[in-house]
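[1] predicted structure and sequence below. I'll ask about it afterward.
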Amino acid sequence: NPLVSSSAGFLPEAKLPTTMVFMAEFDILKDRNLEMCKVMRSHGKRVEGVVHGGVGHAFHIFDNSSMSRDRIHDMMCRLHNFIHP
C-alpha cells in the first residue's frame, strides 16, 4: 500500500484523519493491518486498532454465531464512541 510503504515517502505529509482499524484474531490479513497501524503511528498519525478475538475474516458478514454477534455489538459500540466521543 503506497500510503504506508516506508519507501513511498507520502505518509509523513499526508493529512489523514484519526483512523480506526478493526481486525479479527484469525484473519489472514491481521498482521498486515497491525503493521499498517504501526507504520501510521510511527509517522505521527492517530490510529486506534481493535483486534476482535476468536473470530475470522469478515465475521461481521459471514458468521452468525453468538460469538460473532457479541463481537459485532462491541464493534458497533466502539465505532459509535469513536465517531461521537
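    Okay, I see it. Numbering: from 1, shown residues only.
[2] could you use CA atoms for every contact and neighbour count after this?
    Will do.
[3] where along the protein do the strands fall?
    19-24, 47-52 (DSSP state E).
[4] any chance of these in JSON lines, with distance to residue 70 and mean neighbour count too?
    JSON lines is the format used below for these (distance: least, Cα to Cα, whole Å; neighbours: other Cα atoms under 10 Å):
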{"stretch": "strand 19-24", "distance to residue 70": "13", "mean neighbour count": "17"}
{"stretch": "strand 47-52", "distance to residue 70": "10", "mean neighbour count": "17"}
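[5] okay, now the one to match up with it:
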Amino acid sequence: MDDTELDKKLKSVGKAAFVSNYDLFQNFTAGRISRADAIETLVRQKVSNEAGAAIRIGNAKLIFENGRELDALDLVVQSNRLNNDIRDLARKLR
C-alpha cells in the first residue's frame, strides 16, 4: 500500500474515527472481535450506519494488514482540520 492509497483508505475510514476507534480496528484485524460486533459498536456509537461501518472497518483492516497504522496516525497528527484532542490521542497511540 503506497502513501496515496493509505491516504485514500484513511479518508474512507475517517481520520477522527480511525483514532477514536483505533483499538476496535486493531482488535478486529487481529481476529479478537467479529465483523458483526465491530459494525454494531460503530453503529451504537453513532459513528455511521451499518453500511458505512462495514466500509470503515474494511478499510481500517487494510491499513493494519499492510502495517501502515503508524503512518496513518502520523497523517492524523499532521492534519490541520482535526481538533487538538484527536491529534493528541493520535500522538499517544503513536
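    Ah, there it is. Everything numeric here is computed off the predicted structure, so don't read it as measured data.
[6] need the TM-score between these chains.
    Scored against TM-score structural alignment, normalised by the length of the first structure, the superposed chains reach a TM-score of 0.36; 51 aligned residues with a Cα RMSD of 3.7 Å.
[7] related to what we said a few turns ago, format the strands of the first structure as JSON lines; extra columns: distance to residue 33 of the first structure.
    Shown next, in JSON lines, are those (distance: least, Cα to Cα, whole Å):
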{"stretch": "strand 19-24", "distance to residue 33 of the first structure": "7"}
{"stretch": "strand 47-52", "distance to residue 33 of the first structure": "9"}
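[8] closest one to residue 39 of the first structure among the ones you listed?
    strand 47-52 (9.9 Å; Cα to Cα).
[9] other SSEs contacting the closest one?
    If contacts are counted by 3 or more Cα pairs under 8 Å, 6 or more residues apart in numbering; DSSP states H and E, strand 47-52 of the first structure sits against strand 19-24, helix 30-42.
[10] nearest to residue 32 of the first structure, out of the strands of the first structure?
    Closest among the strands of the first structure, using Cα to Cα: strand 19-24, at 10.0 Å.
[11] between helix 30-42 and the closest one, find me the angle.
    Angle between the axes of strand 19-24 of the first structure and helix 30-42 is 160 degrees (criterion: axes from the mean of the first three to the mean of the last three Cα atoms, to 10 degrees).
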